[in-house]
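Participant: build me a structure from this.
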Amino acid sequence: MIRPDLSLPIPETITSAHFIGIGGSGMSGLAKMFLDAGIRVSGSDRADSDSLRALAAAGATVHVGHDAAHLGDADTVIHTGAIWPENPEFVTAKHRGLHVIHRSQALHWLIGGRRLVSVAGAHGKTSSTGMLVTALQALGADPSFVNGGVIEQLGVSSGTGADALFVIEADESDGTFLLYDTSIALITNVDPDHLDFFGSEQAFYDAFVRFGDAASEAVVISSDDPGAQRVRAGLSHRTVITFGRAADADLRIDDIVTTGGASATLIYGGESARMQLAVPGAHNAINAGGIVAVLLTLGYGLTAAVRAVEGFAGTVRRLELHGEARGVHVYDDYSHHPTEVRAALEAMRGVAGSGRLIAIQQPHTYSRTQHMFREFAAVLEELADHTVMLDVYGAREDPVPGVTGELVSGAFADQANVHYVPDWQEAADYTARIAREGDCVVTLGCGNVYQIIPQVLDSLRRPVED
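Facilitator: As a prediction, this is how the structure comes out:
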């Protein structure tokens, strides 16, 4: 992993940009916006993907695998923190003296001087960003946007709009959300994570305080989340709008119903409006409250804002239905923190109804698994009827001895509620054997766990063994 060096100068002009790791959801969206701006784009990634093919069709030069020759005539090289320092393209670009900048700096350059809404938080920021973008479009606006995931009804994670408004998902994991010149800051919640970068919980909270206070117009922040309350206490900003279930919230969310798509009543300034979402889960009703508060700050009325968020159809890899076989519905969710897993499973309870809920969990990163394995086990055992535990997806980290999926499964109080299966085909076959008509299966994790879904569906379609 490469820690972003935000002190490096950002070039005034970029004519030809090369993206290392161009296939990721955030990087591919950014690359497409560079193409929209008339900039020559090339890039590489370790594996082929739909994103690479779409960028190639749009005019980018893309490569599978990393090689110094792929740099071509690029004057600027853009990278994520997920690449290794030995990456040959990164090393060669540094040796040649090219501008080498982090993706957040490239986004900062692209935003320019436009009015910026930055959506930050430990959880829910991708869905919230997608909800804000689609709501603004429903209200007749045409913002530019960069999200961390594909917005379901748009089929893209980024877009170039005609308005002077820009909406982004601002990533706190490496501190880069502090780089942007934010006008309106939305803080969904603050749950300490990424302590390998921040070093301490206090440093994590302090970063969110700086993020909020730097906003030039307003801060919109949860009234309910304990971490957000701690950040709120540290803010010195003159304009802070709170949202949530708390009685003293500026925008109050009441009477949440989670059967099917979530619904709630939103109350602001003596006015109220009933909201019916297409997406499930109390967490999405809370997310919608935050978006309505942002829309109010932008000058829209309560009823118009509520109607606008109702059209949001979700984001890819957020409680996404992938298929059904033998009466068993199979979903995928990006959840990779105990708080997110809780929100996803609570939402799935409203979807599953009387059916059972079977979770297929892939722990993400060795450091998070080592730090939070007990919390993962507790929430999975509480909310899933059964858990199929895979091995850890290491991402950018080297393996840690003893830190495997078995560490999480071993923390279950009742071992009958969990089955550790490191082999994916065995895990798919096991899931199919225990699932019955009316059940819901959901894969959980931000690694490649969604790739097991075709195996699960295939196993479900095979005749049941006695």
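
Participant: going by C-alpha atoms from here, please, whenever you check contacts or count neighbours.
Facilitator: Noted.

Participant: over to the spatially closest residue to R274 that is not a sequence neighbour. Which of the three states is it?
Facilitator: Residue nearest to R274 in three dimensions, not counting chain neighbours: T265, with 4.3 Å by CA to CA, 6 or more residues apart in numbering. State at T265, reduced to three classes by DSSP: H, G, I helix; E, B strand; the rest coil: strand.

Participant: T265 contacts I256, doesn't it?
Facilitator: Yes: between T265 and I256 there is a contact at 7.1 Å, judged by CA atoms under 8 Å.

Participant: A31 and G130, how far apart?
Facilitator: Applying CA to CA, to the nearest Å, one obtains 18 Å for the distance of A31 from G130.

Participant: let me fix that: D225
Facilitator: The separation that D225 has from G130, given CA to CA, amounts to 21 Å.

Participant: higher neighbour count, these two?
Facilitator: Comparing D225 with G130 by other CA atoms under 10 Å, the one with more neighbours is G130, at 32 against 17.

Participant: what's the helix or strand for the more buried one?
Facilitator: Assigned by DSSP states H and E, G130 belongs to helix 125-138.

Participant: after that helix, which helix or strand is next?
Facilitator: Next element after helix 125-138 (DSSP H and E): strand 144-151.

Participant: related to what we said a few turns ago, contacts only, for the residue nearest to R274.
Facilitator: 253-256, 272-275 (CA atoms under 8 Å, 6 or more residues apart in numbering).

Participant: farthest-separated two in those?
Facilitator: I256 and S272 (13.8 Å; CA to CA).

Participant: these two: who's more crowded?
Facilitator: Ranked by neighbour count (other CA under 10 Å), I256 and S272 place I256 first, with 20 against 17.

Participant: how far away is the closest residue to R374 other than its chain neighbours from V449?
Facilitator: Closest residue to R374 in three dimensions, ignoring its sequence neighbours and counting by CA to CA, 6+ apart: A411, at 5.8 Å. The spacing between A411 and V449, counted by CA to CA, is 21 Å.

Participant: what's the first-to-last distance across stretch 173-187?
Facilitator: 14 Å.

Participant: G299: neighbouring residues, count only.
Facilitator: Neighbours around G299, by other CA under 10 Å: 10.

Participant: returning to that earlier point: neighbour count for A411 and V449, which is higher?
Facilitator: Set A411 next to V449 and count neighbours by other CA under 10 Å: V449 wins out with 22 against 17.

Participant: can you tell me which residues contact the more buried one?
Facilitator: 361-362, 443.

Participant: of the residues you listed, closest to L321?
Facilitator: Nearest member of the contacts of V449 to L321, counting by CA to CA, is T443, at 10.4 Å.

Participant: here's the other one to compare against:
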Amino acid sequence: MGDTVTGNPTLHPYSGPIDLTRPYFVGAGGTAMSALAQLCQATGSTVVSGSDATDSDRLARLRDLGCRVTVGHEQAAVEGASCVVYTTVTAHTSEVAAARVAGIPVVHRAQVLQEISKDRRLIAVAGTHGKSTTTAMIATALTALGEDPSYLIGADLDRPGSGARHGKGDLIVAEADESDHSLLFLHPQVAVVTRIAHDHPENFGGLDDHLDAYTLFAGGLRAGGVLVVDADDPTSARLAERIGKLRPDVSVVTFGNTHAATVRIESIERHGWSTKVMVTTPGDVPVVLRANTPGLHHARDAVAALTALVSVGVSAVDAAEALSQFTGVQRRFTTIGEAGGVTVVDCYAHHTNEIAADLEAAGAVAGEHRVIAVCQPSGYPRVRAFGGEIGRALADGADYAVLLPVHGGDPIPGVSQTVLGDAVAEDGGQVRFADLGNAAEVVTGLARPGDIVVLLGTGTVTDLAEPILRQVAQGAMTSVR
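Facilitator: Below is the predicted model of the structure:
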């Protein structure tokens, strides 16, 4: 793969043998990193250690499992480690620098995942949208089917640290991250690509760059592997065509509405907070798939999961039954609570398409009532590149858009939540500006019984759920101004 991973000069692959007897995880409290640390702890590492900038429930979970994790970054902490595991976010910490000086191997988390999974059948789930949900669907279905899989999900299932599990079966299901090109470290047996859209403008110049990255990813499938793609997504269809030519030994399996799809969606019916999907599977076998999460996008995630399960030998009927037991993952249209007739839903959505999809789902559930979107824009480069699109999605999908300051990254002059606000107003939407200190009050002043409040963003917007519910419960609702 050369000195760097294609498209991202900050990723330097470690080319030597990876010793996981004493791994040190920088940023161990992150969702994916804590999951990987748990798996190392369960698969024979003598000492698993690490750190994070702040304490968290996930660090507490790691301590309970016997991992030596601390708060704060100290150079001396890496002494005695067999390798130091990093992500793009933690690549420039003092611990990583100290490890390089000391000659301790510095290894990206995706390389550790590949090392752990090299002797097992890896199902790697990639794509711009729906990775965590689809990964969780496959993992929980395999567990329900008695396959005893291992899994690493980029989100928690029901509690902090629940996104990882070590099983005795030969299948391992993991989320593959395209944001920094690190998915190129993986060589799966099954590669699932949910959908492809332009995102992460700091690392990708456009849609063609994404297609090239996914081509390299799918091109790295093991001999006789399977590529699962969305036949209705034009860029994914181009990917399927490319891999069909580059890797004739790989089976390309598709899902979607098109008649040519391997797993064909015949209809999708909404039933409140759930959906029923009628699909036709190979051999023209009709199957009813029930998704216990609202929204057309979650229904398609369920079909992607079913297609992946069929590709590893599960019958379509059994796969559909197992998937019906899935109840969702944290921060993916998760209902936090209800007070005074107002429901608060937490969403990790930060891309235009994700925001539009979650608001569409909220609107379908709300019916004649209103949707109030509380959006904390994620990252200045994304706001600069997509702020107008996001604003229009908010205007189209929400009755009110409450905009918070941009979360994460270094400020860029002229880039703020105002970019979104201007687009909302230009599209005829209603906008309010707030911060974390007064957002709950602003939302409570707008909300009426029956409304759905949707928290959108990757950052601290999730912390507003409890204050909003508390204020609504206290009878603080006022008439809309």
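
Participant: work out the TM-score between the chains.
Facilitator: TM-score for the superposed chains, counting by TM-score structural alignment, normalised by the length of structure 1: 0.95, backed by 462 aligned residues with a CA RMSD of 1.9 Å.

Participant: pick out the residue closest to the middle of structure 1.
Facilitator: T126 (4.2 Å; CA atoms, centre = their mean).

Participant: now which residue in structure 2 aligns to L357 of structure 1?
Facilitator: Residue pairing (TM-score structural alignment): L357 of structure 1 is matched to V371 of structure 2.

Participant: repeat that for T188 of structure 1.
Facilitator: Under TM-score structural alignment, T188 of structure 1 pairs with T194 in structure 2.

Participant: burial count for the nearest residue to its match once chain neighbours are set aside?
Facilitator: In this structure, T194 of structure 2 finds its nearest non-sequential neighbour in G127, 4.8 Å apart by CA to CA, 6+ apart. The number of residues packed near G127 of structure 2 is 22, by other CA under 10 Å.

Participant: got the contact list for G127 of structure 2?
Facilitator: 178, 192-196.

Participant: related to what we said a few turns ago, now the helix holding G130 of structure 1 on structure 2. Mean distance?
Facilitator: On superposition with structure 2, the mean distance recorded for helix 125-138 of structure 1 (mean CA distance after the TM-score superposition for structure 1) is 0.6 Å.

Participant: ok so, going back, what lines up with the residue nearest to R274 of structure 1 in structure 2?
Facilitator: So, by TM-score structural alignment, T265 of structure 1 is matched to M278.

Participant: and the gap between its match and G408 of structure 2?
Facilitator: Where G408 of structure 2 is concerned, M278 of structure 2 sits at a distance of 41 Å (CA to CA).

Participant: T128 of structure 2 too?
Facilitator: T128 of structure 2 is 19 Å from G408 of structure 2, by CA to CA.

Participant: these two: which is more packed in?
Facilitator: T128 (20 against 15).

Participant: straight-line length of stretch 200-211 of structure 2, end to end?
Facilitator: Using CA to CA, first and last residues of stretch 200-211 of structure 2 are 13 Å apart.

Participant: if we can go back for a sec, from V383 of structure 2, how far out is the equivalent of the residue nearest to R374 of structure 1 over in structure 2?
Facilitator: Using TM-score structural alignment, the partner of A411 of structure 1 in structure 2 is A423. Using CA to CA, one gets 12 Å for the distance from A423 of structure 2 to V383 of structure 2.

Participant: since we're on H297 of structure 2, how many residues are nearby?
Facilitator: 18.

Participant: SS state for the aligned residue in structure 1 for it?
Facilitator: H297 of structure 2 maps onto H283 in structure 1, with residues paired by TM-score structural alignment. On the three-state scheme (three-state DSSP), H283 of structure 1 is labelled helix.

Participant: try S51 of structure 2
Facilitator: strand.

Participant: contacts only, for it.
Facilitator: Contacts of S51 of structure 2 by CA under 8 Å, 6+ apart are 25-29, 69-73.

Participant: which residue packs closest to the residue mapped onto it from structure 1, ignoring adjacent ones?
Facilitator: The equivalent of S51 of structure 2 in structure 1 is S44 (alignment by TM-score structural alignment). Nearest non-adjacent residue to S44 of structure 1, counting by CA to CA, 6+ apart: H63, 4.6 Å away.

Participant: check R40 of structure 1 too.
Facilitator: Per CA to CA, 6+ apart, closest to R40 of structure 1 is S16, 4.5 Å.

Participant: which position in structure 2 aligns with the one you found?
Facilitator: In structure 2, S16 of structure 1 lands on R22 (TM-score structural alignment).

Participant: contacting residues around that match?
Facilitator: Here R22 of structure 2 is in contact with 45-49, 80-83 (CA under 8 Å, 6+ apart).

Participant: which of those are buried? Put it as a PyMOL command.
Facilitator: Buried members of the contacts of R22 of structure 2, defined by 16 or more other CA atoms under 10 Å, are picked up in PyMOL with:
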select buried, resi 45+47+48+49+81+82+83
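
Participant: tabulate the contacts of R22 of structure 2 (TSV), appending secondary structure and distance to T335 of structure 2.
Facilitator: Formatted as TSV, the contacts of R22 of structure 2 follow (DSSP: H, G, I helix; E, B strand; the rest coil; distance: CA to CA, whole Å):
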residue	secondary structure	distance to T335 of structure 2
S45	coil	37
T46	coil	39
V47	coil	37
V48	coil	34
S49	strand	34
G80	coil	44
A81	coil	41
S82	coil	42
C83	strand	39
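
Participant: I'd like the next helix or strand past the strand or helix carrying T275 of structure 2.
Facilitator: T275 of structure 2 is part of strand 274-281, with elements assigned from DSSP H and E. Note on strand 274-281 of structure 2: by DSSP H and E, the next helix or strand toward the C-terminus is strand 285-291.

Participant: could you tell me how far that next one lies from the centre of the chain?
Facilitator: Distance, stretch centre to chain centre, for strand 285-291 of structure 2: 24 Å (CA atoms, centre = their mean, to the nearest Å).

Participant: for stretch 35-45 of structure 2, same thing?
Facilitator: 21 Å.

Participant: could you check how far the equivalent of G391 of structure 2 over in structure 1 is from H336 of structure 1?
Facilitator: Here G391 of structure 2 is matched to A377 in structure 1, going by TM-score structural alignment. Plainly put, A377 of structure 1 is 13 Å away from H336 of structure 1 if you go by CA to CA.
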